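Colleague: Just a sequence and a predicted model for now, questions to come.
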Amino acid sequence: MNLSTPATATVSRRWLAFAVLLAGAFLPPLDFFIVNVALPSIRQGLGATPAQIEWVISAYAATYAVFLITGGRLGDLLGRRRVFLAGMTGFGMASLVCGLATSPSLLIVGRVLQGLSAAAMAPQGLASIHVLFPEHERSRALAVYGAALGFAAVIAQVLGGVLIAADVFGLQWRIIFLINLPIVATVFLVGIPFLPDTRSATPVSVDRLGVLLCALTLGLLVVPLVQGRELGWPWWLCLMLLSAPVVAVGLWCHEVALQRRGGTPLLSPQLASSPRLLAGLVSALFFYVVSAFFLTFSVYLQDALGATPVVTGLMFVPFGVGSLIGPLTTPAAVRCFGRWVPALGMLLEVLGCLILSVAVGAAAAGERPALALMITGVGLLGFGQGWALPTLIRSMLDRAPAGGSGMVSGLANSALQTSAALGVAVLGGLFYAVAAPAYSPATVAHGFIAALLGIALSLSLSALLALYASVPRSKSL
């Protein structure tokens, strides 16, 4: 049966097709979050340096960010079924590389390949909703899609801890990557007959030079920020960092010229005509630095407090619960607080960071902080994110130029992934800079507090930008 249009797809088949596509949306956030619990085990097992541990997260997030928009456009151009299956195949092979890695460098290469593959398969599920479902079913499909992403973030931390503790087949941390293989195999064995073969009626070509310049800009930023502290900031890393804004200007000039020639740029110059939309995108760049929390909290729990991977995973549960409850209460929050909701959500996260900082600072070195304060702080981080994330994206989509909602959605997601990569690079580097001299329970705790305060500062800036971005068009601050 052809599933290219809603009219030709039975109810059961289109939901089965969507379930298969959801696997491609579920795996990328699962593999972003699940690795955090395993980082201390990876460091010990492979003898990785702090910078290499940061790369395990940043390499994945940065690659995913750069190629996410391109993955969506390739699906429009070549067919979403083909691109989805190519991405799923690549993700399985990259997971095998990660799971069998014998060195930190090989693991990082595997993570880059995972990011590339995730960027190919993840956008196809969201893009297929319009094709698979009639209008009255799309809201339900979007809700299921969002719940799948939230569930991936919630389950990842606990699943990672349980898998490592179980030491399945003696694989230790490697199982968190190899667990992807049966999921990929199931998609191919069971799901292929249900996958729709769809593509955009008006596909646009890929801006290859734009993609290259975007990747180069991000690379020139992330590489020095991750490696600089460990290598003592040699001249060539400083030169890379100084070159990043130059390449970024070159990227913008290319995009303007491409649009003038009638092409479709990766980053639309129309963004410059909407300062509040730009403010929203910059807010997103500061917002997802909370990714550094997952790295530093996991290391703090295991290296400073001696927690097991299972206990570490369980300590993330309040975040997951908060991130699930937050979106459920968002409609009521919007009715009460209106455009203030994104900023208020971020300020709740700031409060969570401050509570955790006080709790960790008040505890003796190597002793667990007050459990009630830890649960409250972690829960506020999740709840605040549940309020802020959907409303921040919605405020950006409301400012999208005519016909540009897809472009803005892609840019918003890329900005969030870029924020995750930079957050780990900058605040992860700060954590290790404070913790590294003695690397004792006391210094690790101090490093964690420093990272929390850095996250709180970034979220405060994001809140101010989000507030500006959400001002109604007819009003000014």
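Modeller: Perfect, I can see it now.

Colleague: can we go C-alpha only for contacts and neighbour counts from here?
Modeller: Noted.

Colleague: Give me the nearest residue to Leu411, chain neighbours excluded.
Modeller: Closest residue to Leu411 apart from its sequence neighbours, by Cα to Cα, 6 or more residues apart in numbering: Ile69 at 7.2 Å.

Colleague: Second structure follows, compare the two:
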Amino acid sequence: MEINSVDPRRWMALAVLLTGTLLPPLDFFILNVALPAIRTDLHASPADSQLVVSVYAAAYAVTLILGGRLGDIYGRKRVFIFGMLGFGIASALCGFAPSPAVLVTGRLLQGVMAAIMGPQSLASIHAIFPPEEKNRALSFYGATFGLASVAGQLLGGVLVSADLFGMGWRSVFLINLPVIALAIPAASLLLRENRAEKSDVLDIPGAILLAAGLLAFVLPLIEGRENHWPWWCKALLITSIPLLLAFWHYEKKKESRGASPLVYPSLFMKSGLRKNLAAAFFFYALASFFLIFAVYEQGALGNDTLATGLAILPLGIGFFLGPWCSPSIVSRLGSRTAAFGMILEVTGLIFAAILALNGRTSYLPLPLFIIGLGQGIAVPALVRLNVDQVDPRFSGLAAGLVSATLQISAAVFVALIGGLFFTLAPDGASAPEIQLAFSISASAIGLSLGVAAMLCWKRSLK
């Protein structure tokens, strides 16, 4: 049942919940550094290497809404532990993979389990903390993403280079196992079960329709650019439209009969939720910045992979520190905190674009730090803007919706901004052409974040 009294162990429980927040993005960032070693050891083709990354991203994005809804129905503690156990099994499968096919299978399972585990953290924070403590709790939540971005880049390189016990790249997956071995017993002891008082029945047809529609939409966006947009990518994108429309029609019909849909269409009658989800979509255009920055560092400045990873660290540090500033900013700006963070990001992006265009690269750490700081301030505030629009019994669904929106946004903007960048700076482009492409693309990301800031700029939480 839903928690009505304050849990005295809520801050200890938060530490456990944040483990489920940390592991999914950490595994994304940590893998980037290990990919060259994986290709060499497993004799993986470039297509296999791309699949190792994309299958995780696609499975994660497609399953997030279902994952959040499972917590609402069956209990967030139970689903959190199940997801974490499954993530551990998938990590072991990846760590001991004898071939690229097994590794891709493990990454698929990792993505699904991450999407089942992750929304329970945010939904449980919404359920167990009173309103006056939520901003502080969400600051820890936001800082965890910043920690993942910093630690992932550094830890991946350290683990692969150290070659602990001769494990090489396998340690980037196996390191999850001791963390999970500690987190699951702690979750059993410290988390209090919470779910809707009236448990719904899982809408299996709706889940299948949504998964099919999202997969048909997201997969081409992830795979299309690398494969030069083959016919099947275009066919899947077209197919996604009737699938998602069929899902929406089915959910509306089911709710009108008084049954339990996977997603309640009536929730979207709230203009606040629609605007804040739209803000989340435009906000995560920043995901494409990591792609264009890496190409700019290596193609225009001639830096290697390690130097590129170190160059982006100021952004990660800002992302880690930003959430700690968020509560004090909330006390002054209220619901405009998210927009304030986004404005900082726009400032940093424009500053970085100008510096790159003028070749003043030694000053780039400053705008990168500003971008990360703004991201860290905006994330917890934006999450709360969305989740607070929904009845607490649907907090898992709300967590899944906002998380899925961010992941879908990442896929869309990596395709759009990446397409813009590589049109301006195709293979073999000169350093000045890459500089220009980076500056224009960074400005386009800033424009998207400006739209997000306008959408969530309002006077009070509702």
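Modeller: Right, received. Where do you want to start? Predicted model only: the values in this text are computed from it and were never measured.

Colleague: hmm, back to that, I'd say the residue nearest to Leu411 of the first structure and Ser409 touch.
Modeller: No. Counting by Cα atoms under 8 Å, Ile69 of the first structure does not reach Ser409; the two are 9.1 Å apart.

Colleague: Looking at those two, which one has more neighbours?
Modeller: Ile69 (25 against 17; other Cα atoms under 10 Å).

Colleague: what do we get in the second structure for that one?
Modeller: Residue correspondence to the second structure (TM-score structural alignment): Ile69 of the first structure is matched to Ile65.

Colleague: wait, what's in contact with that match?
Modeller: Listed by Cα atoms under 8 Å, 6 or more residues apart in numbering, the contact set of Ile65 of the second structure reads Leu397, Ala399, Gly400, Leu401, Ser403, Ala404.

Colleague: let's see it at 7 Å
Modeller: Leu397, Gly400, Leu401, Ala404 (Cα atoms under 7 Å, 6 or more residues apart in numbering).

Colleague: Could you do Pro261 of the second structure as well?
Modeller: Contacts of Pro261 of the second structure by Cα under 7 Å, 6+ apart are Asp203, Gly206, Glu251, Lys254, Glu255.

Colleague: One more pass at 6 Å, please.
Modeller: Asp203, Glu251, Lys254 (Cα atoms under 6 Å, 6 or more residues apart in numbering).

Colleague: And what about it, helix, strand or coil?
Modeller: Three-state call for Pro261 of the second structure (DSSP: H, G, I helix; E, B strand; the rest coil): coil.

Colleague: Trace it over to the first structure, please.
Modeller: Match for Pro261 of the second structure (TM-score structural alignment): Pro265.

Colleague: Map Leu366 of the second structure onto the first structure.
Modeller: Match for Leu366 of the second structure (TM-score structural alignment): Thr376.

Colleague: That should have said Ala211 of the second structure, apologies.
Modeller: In the first structure, Ala211 of the second structure lands on Ala215 (TM-score structural alignment).

Colleague: Now its match: which helix or strand?
Modeller: Assessed by DSSP states H and E, Ala215 of the first structure sits inside helix 208-231.
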